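>>> mind folding the following:
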Amino acid sequence: MIGTGWRHAASLLPQRVLGPLGWLRGSLGAGLAIAVAGLATAALLGSEGSRLPWLVAPLGASAVLVFAVPASPLAQPRSVVIGNLLSATIGLTLGMLLGDPLIAASLAVGLAIAAMSLARCLHPPGGACALLCALGAAGPEGWNLVHLGPIAANVLTLAAAGWVYNNATGHRWPHVIVPAAPPPPAEERPVHTREDIAATLADWDEVLDIDIDDLDAFFRAVNERVAERGKVR
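Okay, here's the model as predicted:
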């Protein structure tokens, strides 16, 4: 019901303001989520709030992904929560063990990328989390694993806010891939198959910020639109 009301309101304004992913929608969501995360974490920390951070900087980058590009594989809840916490743990651990900020930070970012990739939770702000925690643990601040508490509160609250806000504003989150239409008979087969997309991506040797099944569904929808236009003619 809320999503329907939002879509009606969005239809009354220019697309670039509230359209599919207009700047106002993402800006409001991110701002609200950061405020909620800060308040929730400060409340949880209580008297410890004077010595532990109630907001960490990488949360801002996570908010950009969650609210501005919620369909991105890098912006899904698994990536936001596990990616950030895994990276923070690596950064804190290396900072405490090595004691040298430069070495700890360098290794932490590299290992965080490797760990997130292997765990299938790659999240760019995770690199910032690893860097921040390594510097905090190896520097005079003396960060330790206790600092995982506020970081966890931050990312969990952000994820919860993202789930509520994105779904309420018409963007299912976690993102659900629209099933591709079944291929027509061979004599009317579209100009591409899913295998063609995979082969082309392999030839490019690049990582695009979109799921291959989303690409397949998109191209099939384009093919259907072109076919419908041909019928009208």
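
>>> C-alpha only now, for contacts and for neighbours.
OK.

>>> could you point out the longest helix in the protein?
helix 23-45 (DSSP state H).

>>> for it, name the packing helices and strands.
Packing partners of helix 23-45 (3 or more C-alpha pairs under 8 Å, 6 or more residues apart in numbering; DSSP states H and E): helix 15-18, helix 58-68, helix 148-168.

>>> return the set of buried residues in the second one.
Within helix 58-68, the residues that qualify as buried are 58, 59, 60, 62, 63, 64, 65, 66, 67, 68, counting by 16 or more other C-alpha atoms under 10 Å.

>>> to compare against the first, here's the next sequence to fold:
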Amino acid sequence: MFRLTSARFTALLPQHAFDRLDWLRSAAGASIGIAAAATITMMLLGGDRTTLPWLVAPMGASAVLIFAVPASPLAQPWSVIGGNLFSAAIGLAFGLWAGSPALAASLAVGTAIAVMIFARCLHPPGGACALLCALGAAGADGWSWPYLWPIAANVLALSLAGFVFNNATGHKWPHRAPASDTAKAQADMREDIEAVLTEWDEVLDVDIDDLHALLQATNARAARRTA
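Model (predicted):
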């Protein structure tokens, strides 16, 4: 009979729990970021806030990335700003052109992913932005290009809050990988990492420089233990 021990249960979980009080820092940052995005956008919209959205749902997903995993390549400022705004514009364009919500949504999300990859600003909430705007433009609500302004205000305000909060709490944002040794052996290690990732043909949610620094630190720690 299978017994689900605590060790087995932990092994089923794909993510580790945050150390120390990082969970509290992430939660507080996300709350502050969303509040800033909503407040600033409402102030900028003024009387238009009754007809235009002053906060859009994809910002919740962006806040998770910005404040919970600020070192992720998908959570960097260019990814947040470019990914959301490119995708929102693409969604509006397809929604206004296609007429059919289903057709507009499918084309918008697929195109948004392609554009984000080529523009090097892949950001998962961008897919939600494309979907939201495509459905809004092709559906009964009749969204048009002015709807891009509150989304832009949301994105910029959230990014500003992320910059201030993350840097104030000891998490450099934009993220920079720790400095690494530039010796020949270390250069070879980085090339090996790149080669392995190419062989795997997978996109990992971690920067190569971070992987390189992590392996260097691990090797150095192992060498000290051996000595």
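
>>> ok, back up a step: contacts for the longest helix of the first structure, please.
16-18, 49, 52, 54-55, 59-60, 63-64, 66-68, 150, 153-155, 157-158, 161-162, 165 (C-alpha atoms under 8 Å, 6 or more residues apart in numbering).

>>> and for stretch 136-154 of the second structure?
So stretch 136-154 of the second structure is contacted by 37-38, 40-41, 45, 52-56, 59, 85, 88-89, 91-92, 95-96, 98-101, 104, 133 (C-alpha under 8 Å, 6+ apart).

>>> tell me where the second structure has helices.
6-12, 22-45, 58-68, 77-98, 101-118, 124-138, 148-168, 184-200, 208-226.

>>> what range in the first structure matches the first one?
Per the alignment by TM-score structural alignment, helix 6-12 of the second structure matches no residues in the first structure.

>>> chain center to that helix, what's the gap?
When distances are taken as C-alpha atoms, centre = their mean, to the nearest Å, helix 6-12 of the second structure is centred 28 Å away from the chain's centroid.

>>> can you check the last one too?
The chain centre lies 27 Å from the centre of helix 208-226 of the second structure; the measure is C-alpha atoms, centre = their mean.

>>> check the mean deviation of the longest helix of the first structure from the second structure.
Superposed on the second structure, helix 23-45 of the first structure shows a mean distance to its aligned partners of 0.6 Å (mean C-alpha distance after the TM-score superposition for the first structure).

>>> now do the contacts for the closest residue to residue 111 of the first structure other than its chain neighbours.
In space, and not counting its chain neighbours, residue 111 of the first structure is closest to residue 90: 7.5 Å by C-alpha to C-alpha, 6 or more residues apart in numbering. If a contact means C-alpha under 8 Å, 6+ apart, then residue 90 of the first structure has 108, 111, 112, 130, 134 as its contacts.

>>> between these, which sits nearest residue 193 of the first structure?
Nearest to residue 193 of the first structure among the contacts of residue 90 of the first structure is residue 112, at 35.1 Å by C-alpha to C-alpha.

>>> my guess is the closest one meets residue 128, correct?
No - taking contacts as C-alpha atoms under 8 Å, residue 112 of the first structure lies outside contact range of residue 128: 9.6 Å.
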